[in-house]
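Q: sequence plus the predicted model coming up.
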Amino acid sequence: MERAIRRNKLPAWQVFLWWHHFFLLWTTIDGQTRYSLPEELKQGSVVGNLARDMGLVVSELYRRKLRITSEAGKQYFSVDLGKGELVVINRIDREDLCGQRPSCLLPLEIVIDNPLQLHRVEIDIQDTNDNSPSFHTKEKVLQIAELVNPGARFPLESAQDPDVGSNSVRSYLISKNDHFKLTVKTHKDGRKIPELVLEKPLDRETQPVHNLILTAVDGGDPVRSGTCEIIVIVLDNNDNAPQFERLVYEANISENARPGSEILHVKAADADDGLNGEIEYYFAEQTADLILSLFEIEPSTGAIIVKGILDHEINPVHRFDITARDKGNPKMDGHCGVEIKIADINDNIPEIIVTSLTTPVPEDSAIGTVIALLSARDPDSGDNGKITLSVSSKSLFKLNPSVSNHYSLVTTGPLDREENGQYSVKIRATDSGKPPLSSDKIILVELLDVNDNRPVFSQHSYVVYVKENHAPGKVLCSVSAADTDLGENSKISYSILDSKVQGVSVSSYVYINSDNGSIYSMHSFDYEKLKVLQIQVQAKDQGSPSLSSNATVHVFILDQNDNAPAVIYPSSAALGSLSHQRMPRSAKAGHLVTKVTAVDADSGHNAWISYKLAEATDASLFAVNMYTGEVRTKRAVSEQDDSSQRLLIEIKDDGEPVQSATATVSILLEDGLHEPILDLRHKLHEPSKKTGRITLYLILSLASVSVLSLLTFLILAVKCVRNSRSSGSCCMGRTDCDDYKNPNRNLQIQLNTDGPIKYVEVLGGDMLSQSQSFRSCMSPMSPMSEYSDFTMIKPSSTTDFNEVISVLDASLPDSTWTFESQQVSKTN
């Protein structure tokens, strides 16, 4: 009550009023009523007639507001106001209300108003056997060592029964077994404690676990019971060694297995338990270091794992021992063997080994010459180790198989060092694995040079142009030859083959540097004596035997203006420098007085001659033709003209520098002098048809000579290209020069032209000797035939040039024509 007051925290006046009413109520309590009833009565069960037992009038119960309060807090009973009976309205569980107390009273307070009365009723709840004994755990595990002696006691868990008295636990029972019995020990508080007593020794290896059923029985009616399973685990003693399932474990694994790959599991069993039966796996103590580097074992599972790199070629099989060891005390071991076969894969590239090599090899080696001996090796096994060697089909070499995996490399064709100084022979080795592996070997075969190539000139023939009068010792040209051989076989020396030029050895004209092929002149050349020099040059190597080749050098001498014009007529040799001519005073204008004839030993422009009247007694009377040298009257002679006329005629060539000569002509004017030349002229010109016909014949003759000369020149040029040997000029064949040594047996007719033809030369004899010349002029120098076309003159001799035999007053192409003939007699 005090708690209620404190909990509600009422004011002081209310507290006073509450105590006042309480005392008044307490004075109204009439006795105490007690009922006894079993627990678990059904709802609606009547406990007793409360109105009758309390002496109340049933009809007044409603008016007086009878009500029930309970200290239990939960209402288990109610009053039927119509009958006055106390009725059960909720399930009553003695164990919930009173637990294990022997007495269970449930107090009720009956409050009645008008007047206020308070009755106390006690309900004695009687226990019924409505609960079975139960254990706190349904399973109890006991661990008992197998070495424990019989008689040992092991307390068990007591059963709990909420009921009291005879309804609680009365006894314990144990299931039937061969090793244990059950005893019950009673404590001072009355509790009964079951104990398990060992009657027979335990053997874990025989029976490691014993399953027992403990039963608790109460004293109720009917009897109720509860059970608990007792599991007796026999603790092991380490009296058994681990035993492997197999004595030898075998496994296959590829050699390309990566580290960490699992190979196999070894497994051992130990009949012991606990630590005595826990096994760890190890390599045997005597295991080689190689095995320890390649494999490892998982101690707890016995898994053997790849640790290192496996190689079938190094060791195809690995054998070792494994130890299984328990954790007992003392520890016990078991042993087994392991055999691991390493399966081969094609992981090795074939290797080519050169056991013998012959190099360098002479390039003229015969077909089938053995160059090298080879062998092949592949450490793989089976098809992975079968090797095939091959060489390119385009190679000049092939492989001939010998004994197992041995081959010889031989030549299949001719070798040529100049074409390929070194042969790179690629040999491929391929195994028969899947996929196949291959490797290449390059064998360098060097060739030893053989002198099998002649020197080759850079040109088949050389053409050189040299001006005459050059300084002796001048380099005319350099010839060059190459030899594709090596060493001494390619060293070239140059020489000039002996031949004759105008009867003289060619070595007197030139010499050659044997090392570099430079050709030097021995002395200066004179175009007027030698126009073409043909040289045969030989290039010879120093091989054994030596080889050589030839080339032709054509040296053309170029003319220089080194000769002044020479006056042929009037002859200065017979009459000195003065020529006396006679001319009638009756001469008309255009009268041919005389003709000055000069020649120039040079050629081309250097030999073009022009005539000019330098001085004259009477320049108005005479004129000189610039091209022909004819001296004619410009007008008719008069009586006043002097009878003696003197003319100075200057003769110049067209060279650079200009060379010149002069001729002095003295003319006597006479009366009554006959003019046979005029008569002849009239006779020649009488029939005009005849004169025209002669002119036509002359033109046709000149054209024929020109065509014939051109053909001759072309034929000679072809012969020069074909390198025909000649001791004279390159334009003369050897067959035509058999008699060339005789300087007087050859006659040459040469037409020298540069624009208009100036003259034709007929040459005879050696150019180094005095030449024989026959001269033919366009107009006669004799006064008896002024208009003759040709006049033959006796041969004269010159020391510095070839005399001209005729001069043609016509225009021909600028070229030179040469004709050969037998020498004519010096006499007329």
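A: Okay, I see it. From a predicted model like this one, the values you see are computed outputs, not experimental measurements. Residues are numbered from 1 along each chain as shown.

Q: contacts and neighbour counts: CA atoms only from here.
A: Will do.

Q: chain center to the helix or strand encompassing Leu708, what's the gap?
A: Taking DSSP states H and E as the criterion, Leu708 maps to helix 688-721. Offset of helix 688-721 from its chain centre (C-alpha atoms, centre = their mean, to the nearest Å): 74 Å.

Q: angle of the helix or strand following that helix against helix 688-721?
A: Note on helix 688-721: by DSSP H and E, the next helix or strand toward the C-terminus is strand 747-753. Between strand 747-753 and helix 688-721, the angle comes out at 110 degrees (axes from the mean of the first three to the mean of the last three C-alpha atoms, to 10 degrees).

Q: for strand 747-753, packing partners?
A: Counting contacts by 3 or more C-alpha pairs under 8 Å, 6 or more residues apart in numbering; DSSP states H and E, strand 747-753 is packed against strand 756-764, strand 816-821.

Q: which of the residues in the helix holding Leu708 are buried?
A: Leu702, Ser706, Ser709, Leu710, Phe713, Leu716, Lys719, Cys720 (16 or more other C-alpha atoms under 10 Å).

Q: give me the element Thr323 is part of.
A: Counting by DSSP H and E, Thr323 is part of strand 317-326.

Q: what is that strand packed up against?
A: strand 279-283, strand 333-343.

Q: okay, the angle between it and strand 333-343?
A: Going by the same axes, to 10 degrees, strand 317-326 makes 150 degrees with strand 333-343.

Q: any chance you could map the strands in the stretch 151-300 of the chain?
A: For the stretch 151-300 of the chain, applying DSSP state E, counting those that start in this stretch gives strands covering 153-155, 169-174, 180-186, 192-198, 209-218, 225-235, 243-244, 248-254, 262-265, 268-269, 279-283, 295-297.

Q: OK, contacts around His591?
A: His591 sits next to Arg632, Thr633 when contact means C-alpha atoms under 8 Å, 6 or more residues apart in numbering.

Q: what is the burial count for Glu285?
A: When counting by other C-alpha atoms under 10 Å, one arrives at 9 neighbours for Glu285.

Q: let me see the ranges of the strands in the stretch 401-550 of the chain.
A: Per DSSP E, counting those that start in this stretch, the stretch 401-550 of the chain carries strands over the ranges 406-411, 422-431, 438-448, 456-457, 461-467, 475-478, 481-482, 492-496, 500-501, 504-505, 510-512, 518-521, 532-541, 548-558.

Q: just the buried positions in the third one, please.
A: Across strand 438-448, burial judged by 16+ other C-alpha under 10 Å covers Ser438, Asp440, Lys441, Ile443, Val445, Glu446, Leu447, Leu448.

Q: second structure follows, compare the two:
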Amino acid sequence: VSSLRRGREVWQCPLLSLLLLAAWEVGSGQLHYSVSEEAKHGTFVGRIAQDLGLELAELVPRLFRVASKDRGDLLEVNLQNGVLFVNSRIDREELCGQSVECSIHLEVIVDRPLQVFHVEVEVKDINDNPPVFPITVKTIQFHESRLLDSRFPLEGASDADIGVNALISYKLSSSEFFFLDIHTNDELRQSLFLVLRTSLDREETAEINLLLEATDGGKPELTGTVQILIKVLDVNDNEPTFAQSVYKVQLLENTTNGTLVIKLNASDADEGSNGEIVYSLSSDMSSSVQTKFKIDNSSGEVRTKGKLDYEETKFYDIHVIASDKGTPSMSGHCKISVKLVDINDNTPEVSITSLSLPIQENAPLGTVIAFITVSDRDSGTNGQVTCTLMAHGPFKLLSTFKNYYSLVLDSALDRETIADYKLVVIARDGGSPSLWATASVSVEVADVNDNAPVFAQPEYTVFVKENNPPGCHIFTVSAQDADAQENALVSYSLVERRVGERALSSYVSVHAESGKVYALQPLDHEELELLQFQVSARDAGVPPLGSNVTLQVFVLDENDNAPKLLTPGVGGTGGVASELVPWSVGAGHVVAKVRAVDADSGYNAWLTYELQVAADGSRSPFRVGLYTGEVSTARALDESDAPRQRLVVLVKDHGEPSLTATATVLLSLVERGQTPKASSRALAGAADPEMALVNVNVYLIIAICAVSSLLVLTLLLYMAFRCSVVPTEGVCNPGKPRLVCSSAVGSWSYSQQRRQRVCSGEVPPKTDLMAFSPSLPQGPDSAEGQAPSESKYFGKPRQPNPDWRYSASLRAGMHPEAGEVSPPVGAGVNSNSWTFKYGPGNPKQSGPGELPDKFIIPGSPAIISIRQEPTNSQIDKSDFITFGKKEETKKKKKKKKGNKTQEKKEKGNSTTDNSDQ
């Protein structure tokens, strides 16, 4: 409450100017203040920051601001102390007219996080407007013949204030002829009448001056006056009269121009010209009424003139004068009270403020995106507006206050699915038919790093030939990231690990941007067959996301290693071997063997042996096995053969181009007695050649039966195991190579070569399988002629003889002949593997060329298939040693008869040695 002096008074006491009430409205969550109109600049309104629970220090960082629609900058907030004060002059009448309620609605907005508060500042009316009459001088003509208590209506004063300040009381100056009569209708509207108290006598008093004073109820009181000049007329005693003093009419605000409002009919008791009535509108009415309505002078019809608008004026008071043509003329008065009826002729208005865009795709549910304000100038149901979203998607509208809405996030966003939303806000009023308006909102979704780079497949297989140039490009990896901008910028790097004793980065590198993989040095198949590593792809987001891809680089073999000769047996050094050959040996007798290996693999390690033709072109009595390297007699030796034979064996691989090595074999032809003595075990077994052959056959039969029994037993055990136990290890699981022995006569093992197992779908891994002759050493722990146990080899895989470096899958077709089977190809030494030898009297065994397609290996859950590839190489039957028939050898004529028995013994020993070999 404050004390305001008339017009220009100033505030007397600061304490009185600061006594304003501020309270929270129960249940609404709206902050209320009040301030008097015409308050001076800087007038305290309220401690808004404190009342809203905000710290003064966070007002500026959180962008504290106050917004008011169509209210300008009437109020402002001091960001230093959080006080809401008057910034400019507030005129309540200008803001709200004569509306009972007048408030300034403020939106207090702070960011980080975004919050909005609704503040309503009530503008209190002060008595700053005095009552005002339409005119300053009012002239009234009264006939002297007027009866007592004759009434003349007066136009009252109007006050722009409201409430008590607009409550007007009237006071008429003292007069013996007139007094003032005031009537108040149901709508609390006052009607003033000047009432004749005593009869008039024009001859005594021709004019009467009165002063009508209007005083409002404010404090201090304000007044307005109008001077009333009454002229007393003579003649014409009767005035026109209306049936009603007040006529009430309702009109729709969309009434067209010229619509009939009412037809008046006044009556006059006089006759002649004194009874003829002329209608007119009172000149005391406001200009707004005169521009909206008109009256026909003769008929009394009141019609509209111009457009009526309920939103501008809801009520019109039309004062009509009915005057007769008497002299002097007399008049009667009535009032037409026109009430406009609202129709739904205003569409809603939508405004969108405080947009928080773009919105992060990981924004939490309930995040406020925008504030929406709706309004409608209509009243009642026509002005009730509801707001909805069309195709709202992951958003919804929440009503925060009357005609205020918040656009909030309703469900999770995914920029990779939809990056931009076009929302349409529809505001619809409650009229019939309803009117609606729309506003568009474009919501952009900002990207966050929520997608890791993805490779097309988890693993790639790359084949690179060995001896590649340093720095050559071998492969390109590429990962895609569904994010945008820097979150989708992918860089590549190696997942460092050790390859043997060296770091992975010494072998390969990857370009960080392009993903190209380079080999930094020449690769060697013999050193490294498979290089397996991972490449990591990471994006540039914060925090970065990444994924890995596995690269399997297989190094393909090239023929870059020539065959290497192994150290021959006794009597040989380096590439030269010396052997003693008895003159008495027959055709097919093995006198020496050339052993060679090739560090390459596949066809590049497939070795063949050739005997070079002598320089003089003479035909040598010796020959060499094409694949075995065994040097044997091509025919029986005779006296024409030189006692010293020098054989040059050419060892050649199958690479492109082929690489070769040569071995020299020096053979000395000697008499039987000059050959080296056999071992005591061999001699003991060769006392009787026929008995030795029989013993060997018995051993072979026992071994074959044992192997067959073992295979049948293993098959039964395996079938029982398969029926009772479900295997848990897949065929593609890595494991150590196993050595499996089938019998004491022949042994099966995996290839010595370093093997990689590559799986694709459900195809079982391919494994090389080799067979070894029982005469070959099986390892340092195995005894000659004894098959190693399954548990021994499965517990610790044994390294096969280095002679066997070529897989059985590359060996060509076999040609069984005379009870003996040998492979047509042999890479390396001991090429008589897969050779099953047996003496006469035994049933002929099937060689490897007649083996079944599949073998069941004891202790293994898989069935191993052996695929034999055909070859064009043909093997001479003479390359094989035939047992079971006696060889007749030419005897030198110079030998004595006593040596025949010794020669038979030596021949038996030689046969036994060949069998062992």
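A: Received the coordinates, thanks. All of these numbers come straight from a predicted model, not from anything done at the bench.

Q: let me see the TM-score of these two.
A: Once superposed, the chains reach a TM-score of 0.51 (TM-score structural alignment, normalised by the length of structure 1), with 524 aligned residues with a C-alpha RMSD of 5.6 Å.

Q: could I get the helices and strands packed on strand 317-326 of structure 1 as TSV with distance to Ala587 of structure 1 and mean neighbour count?
A: Compiled in TSV, those are given as follows (distance: least, C-alpha to C-alpha, whole Å; neighbours: other C-alpha atoms under 10 Å):
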stretch	distance to Ala587 of structure 1	mean neighbour count
strand 279-283	154	22
strand 333-343	138	18
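
Q: re earlier: ranking the strands of the stretch 401-550 of structure 1 by burial, who's on top?
A: Stretch with highest mean neighbour count among those: strand 532-541 (a mean of 24; mean count of other C-alpha atoms under 10 Å).

Q: can you check what angle separates it from strand 492-496?
A: Between the axes of strand 532-541 of structure 1 and strand 492-496, defined by the same axes, to 10 degrees, the angle is 150 degrees.

Q: so where is strand 532-541 of structure 1 in structure 2?
A: Aligning strand 532-541 of structure 1 against structure 2 (TM-score structural alignment) gives residues 530-539.

Q: how close does that stretch sit to structure 1?
A: After superposition onto structure 1, stretch 530-539 of structure 2 sits on average 2.4 Å from its aligned residues (mean C-alpha distance after the TM-score superposition for structure 1).

Q: which residues sit against that stretch?
A: Residues contacting stretch 530-539 of structure 2 (C-alpha under 8 Å, 6+ apart): 452-453, 479, 481, 486-495, 497, 504, 510, 544-555, 756.

Q: structure 2: which residue goes with Lys612 of structure 1?
A: Using TM-score structural alignment, Lys612 of structure 1 pairs with Glu610 in structure 2.

Q: now stretch 644-655 of structure 1: how far from the chain's centre is it?
A: So, by C-alpha atoms, centre = their mean, the centroid of stretch 644-655 of structure 1 is 89 Å from its chain's centroid.

Q: cool, and stretch 519-538 of structure 1?
A: For stretch 519-538 of structure 1, the distance to the chain centre is 61 Å (C-alpha atoms, centre = their mean).

Q: quick one on the thing from earlier: what angle separates the strand holding Thr323 of structure 1 from strand 248-254?
A: Going by the same axes, to 10 degrees, strand 317-326 of structure 1 makes 130 degrees with strand 248-254.

Q: could you list the buried residues of strand 317-326 of structure 1?
A: In strand 317-326 of structure 1, counting by 16+ other C-alpha under 10 Å, buried: Phe320, Asp321, Ile322, Thr323, Ala324, Arg325, Asp326.

Q: tell me how far the first one lies from Lys474 of structure 1.
A: Relative to Lys474 of structure 1, Phe320 of structure 1 is positioned 98 Å away (criterion: C-alpha to C-alpha, to the nearest Å).

Q: try the last one
A: Using C-alpha to C-alpha, one obtains 114 Å as the distance from Asp326 of structure 1 to Lys474 of structure 1.

Q: and the third one, by the same measure?
A: Distance check for Ile322 of structure 1 against Lys474 of structure 1: by C-alpha to C-alpha, it reads 103 Å.

Q: out of the helices and strands packed on strand 747-753 of structure 1, flag the one nearest Ile519 of structure 1.
A: strand 816-821 (28.1 Å; C-alpha to C-alpha).

Q: please name every helix or strand in contact with that closest one.
A: helix 688-721, strand 747-753.

Q: and the last one, how far from the chain's centre?
A: Spelled out, it's strand 747-753 of structure 1. Distance of strand 747-753 of structure 1 from the chain centroid (C-alpha atoms, centre = their mean) equals 74 Å.

Q: quick check: closest non-adjacent residue to Glu906 of structure 2.
A: Excluding its sequence neighbours, the residue lying closest to Glu906 of structure 2 (C-alpha to C-alpha, 6 or more residues apart in numbering) is Arg672, at 7.4 Å.

Q: how near is that neighbour to Ala636 of structure 2?
A: For Arg672 of structure 2, the distance to Ala636 of structure 2 - C-alpha to C-alpha - is 14 Å.

Q: over to Val696 of structure 2?
A: 26 Å.

Q: likewise Ala684 of structure 2?
A: To Ala636 of structure 2, Ala684 of structure 2 is 27 Å away according to C-alpha to C-alpha.

Q: more neighbours: these two, which one.
A: Set Ala684 of structure 2 next to Ala636 and count neighbours by other C-alpha under 10 Å: Ala636 wins out with 17 against 12.

Q: neighbours of the residue lying closest to the more buried one once chain neighbours are set aside, how many?
A: Distance criterion C-alpha to C-alpha, 6+ apart; nearest residue to Ala636 of structure 2, sequence neighbours excluded, is Gly586 at 4.5 Å. Counted by other C-alpha under 10 Å, the residues lying close to Gly586 of structure 2 total 19.

Q: Gly586 of structure 2 pairs with which position in structure 1?
A: By TM-score structural alignment, Gly586 of structure 2 lines up with Lys588.

Q: which residues does that match contact?
A: Thr633, Arg635, Ala636, Val637.

Q: filter the residues you listed down to the ones in strands?
A: Thr633 (DSSP state E).

Q: preserved in structure 2, out of the contacts of Lys588 of structure 1?
A: Of those, the ones still in contact in structure 2 (both residues aligned by TM-score structural alignment, their matches' C-alpha atoms under 8 Å) are Thr633, Arg635, Ala636, Val637.

Q: quick one: buried ones out of those residues?
A: Here, 16+ other C-alpha under 10 Å leaves Thr633, Val637 buried among those.

Q: that older thread, ok, so of the buried residues of strand 438-448 of structure 1, who is nearest Met54 of structure 1?
A: Using C-alpha to C-alpha, the buried residues of strand 438-448 of structure 1 come closest to Met54 of structure 1 at Ser438, 122.3 Å.
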